[in-house]
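A.B. asks: missing the sequence, but the structure's below:
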């Protein structure tokens, strides 16, 4: 068995959830994943560390924060879960450290998306922070952009077919060879995530009953 196969089969010991652009650890998906991790830890009677850090709107700082969170969990046997922009950052971490990742409507080329918001002032509802999108955000994302996926088997894509923000077909092309679950009519917020929690944890090597993670 190859080292790649071994890394896929081994159960994860921790989970790192990375939220999307202008979101927070208080988002419904972040809270859902955190609660599911706590339920699993109680059920198994063993630790299962889970972090859902708040990430800056600035791509360079968000990347540093994501990498620091992973450092605190350990580079080995951590399952990455990222939504939208968080999916972009999770991909960077997965490629750098050889980790598995579950990507929820991931941003494939976020610099192109952020370009539409240049000059706009936005408000983060969770923190109350106001910020303006400038050229530095575009430049930082361009510098971070990955070119191709080396090991598609590391990834599970959870995609909404009716994503109003990102085209799911772009993700399917960029992560060709990865396993993908497409929810018909699913939007960018992917509010159906509770239905996909068993698949999410199974990608990390945790085989859990549907009733447990939905309880």
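C.D. replies: Structure's in. What do you need? Keep in mind that what you see is a predicted model, and the values were worked out from it rather than measured.
A.B. asks: from here on, contacts and neighbour counts on C-alpha atoms
C.D. replies: Fine.
A.B. asks: helices along the chain, start to end?
C.D. replies: If DSSP state H is used as the criterion, the helices of the chain fall at 3-9, 28-44, 59-73, 85-97, 110-114, 135-144, 168-174, 193-203, 210-213.
A.B. asks: what packs against the fifth one?
C.D. replies: I take that to be helix 110-114. Contacts of helix 110-114 with other secondary structure elements, assessed using 3 or more CA pairs under 8 Å, 6 or more residues apart in numbering; DSSP states H and E, are made with helix 135-144.
A.B. asks: how far does the helix it packs on sit from the chain's center?
C.D. replies: How far helix 135-144 lies from its chain's middle: 19 Å, per CA atoms, centre = their mean, to the nearest Å.
A.B. asks: how far does stretch 153-173 sit from its chain's centre?
C.D. replies: The offset between the C-alpha centroid of stretch 153-173 and the centroid of the whole chain comes to 12 Å, using CA atoms, centre = their mean.
A.B. asks: hold the first one in mind and look at this next one:
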């Protein structure tokens, strides 16, 4: 089994969540690229990786925040299981105040996030979530300071998708050990 991990906005393919996944599933089974900030370039890379892996190995996709939004799209397109961690459901709205000069907080890459980038995110929106209820799992920290976890919980639950919300926490998501223990029961 392989896990494709998709990081969030202004992040990178390394850090605590990935370390937890490597410790529990083996470093050789975790693919965690640092993606381009441009959504279309990021999705081309993610589609290439998904297509290359899914036919050779059992593939699970994990995504955090914007990466959760991307993971949902890939789960729908390729019918592969996905774990969404504090996912953004509408990054083309929630990232509006990020338009302008940016510095990636992990890689220090400087770039300009534009209205065109926001617009391009809309094409990855999944309309029908009901078809995903057997293989998409959502994990939330209740005290997410960037995204409204209660609205996110409602959004997915009304479509029959599994949601587990942990008390406390934050947008960075502090419950990876608990998430891993829970998702292992679904990976059987």
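C.D. replies: Cool, the structure landed. None of the values given here were measured: they were computed from a predicted structure.
A.B. asks: quick one: TM-score?
C.D. replies: A TM-score of 0.90 describes the superposed chains when it is computed by TM-score structural alignment, normalised by the length of structure 2; 184 aligned residues with a CA RMSD of 1.7 Å.
A.B. asks: what residue is smack in the middle of structure 1?
C.D. replies: Nearest to the geometric centre of structure 1 sits residue 82, at 0.6 Å (CA atoms, centre = their mean).
A.B. asks: returning to what we had before: now the helices of structure 1 in JSON lines, with distance to residue 155 of structure 1 and mean neighbour count?
C.D. replies: What follows is the helices of structure 1, written out as JSON lines (distance: least, CA to CA, whole Å; neighbours: other CA atoms under 10 Å):
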{"stretch": "helix 3-9", "distance to residue 155 of structure 1": "10", "mean neighbour count": "13"}
{"stretch": "helix 28-44", "distance to residue 155 of structure 1": "17", "mean neighbour count": "17"}
{"stretch": "helix 59-73", "distance to residue 155 of structure 1": "17", "mean neighbour count": "17"}
{"stretch": "helix 85-97", "distance to residue 155 of structure 1": "9", "mean neighbour count": "23"}
{"stretch": "helix 110-114", "distance to residue 155 of structure 1": "19", "mean neighbour count": "17"}
{"stretch": "helix 135-144", "distance to residue 155 of structure 1": "19", "mean neighbour count": "16"}
{"stretch": "helix 168-174", "distance to residue 155 of structure 1": "11", "mean neighbour count": "16"}
{"stretch": "helix 193-203", "distance to residue 155 of structure 1": "8", "mean neighbour count": "19"}
{"stretch": "helix 210-213", "distance to residue 155 of structure 1": "21", "mean neighbour count": "14"}
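A.B. asks: got those helices as JSON lines, with distance to residue 53 of structure 1 columns?
C.D. replies: Listed next are these as JSON lines, based on distance: least, CA to CA, whole Å:
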{"stretch": "helix 3-9", "distance to residue 53 of structure 1": "25"}
{"stretch": "helix 28-44", "distance to residue 53 of structure 1": "9"}
{"stretch": "helix 59-73", "distance to residue 53 of structure 1": "7"}
{"stretch": "helix 85-97", "distance to residue 53 of structure 1": "11"}
{"stretch": "helix 110-114", "distance to residue 53 of structure 1": "20"}
{"stretch": "helix 135-144", "distance to residue 53 of structure 1": "19"}
{"stretch": "helix 168-174", "distance to residue 53 of structure 1": "24"}
{"stretch": "helix 193-203", "distance to residue 53 of structure 1": "19"}
{"stretch": "helix 210-213", "distance to residue 53 of structure 1": "21"}
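A.B. asks: residue 159 of structure 1: which of those is closest?
C.D. replies: With CA to CA as the criterion, residue 159 of structure 1 lies closest to helix 168-174 of the helices of structure 1, at 6.2 Å.
A.B. asks: and the helices of structure 1: which comes nearest residue 153 of structure 1?
C.D. replies: The closest of these to residue 153 of structure 1 is helix 3-9. By CA to CA, the value is 8.0 Å.
A.B. asks: in structure 2, what range does that closest one match?
C.D. replies: Counterpart in structure 2 of helix 3-9 of structure 1, with TM-score structural alignment as the criterion, is absent.
A.B. asks: ends of stretch 21-40 of structure 2, how far apart?
C.D. replies: Stretch 21-40 of structure 2 has its terminal residues 26 Å apart, counting by CA to CA, to the nearest Å.
A.B. asks: next one: stretch 125-138 of structure 2
C.D. replies: The distance separating the two terminal residues of stretch 125-138 of structure 2, taken as CA to CA, comes to 16 Å.
A.B. asks: trace residue 95 of structure 1 over to structure 2, please.
C.D. replies: With TM-score structural alignment as the criterion, residue 95 of structure 1 pairs with residue 76.
A.B. asks: ok, that match touching residue 132?
C.D. replies: Yes - counting by CA atoms under 8 Å, a contact exists between residue 76 of structure 2 and residue 132, whose distance comes to 6.7 Å.
A.B. asks: before we move on, the earlier item: mind checking what the residue nearest to the centre of structure 1 lines up with in structure 2?
C.D. replies: In structure 2, the residue matched to residue 82 of structure 1 (TM-score structural alignment) is residue 63.
A.B. asks: that match contacts residue 5, correct?
C.D. replies: Yes - at 5.7 Å, residue 63 of structure 2 counts as touching residue 5 under the criterion of CA under 8 Å.
A.B. asks: can you name the residues that contact residue 48 of structure 2?
C.D. replies: By CA atoms under 8 Å, 6 or more residues apart in numbering, the contact list for residue 48 of structure 2 is empty.
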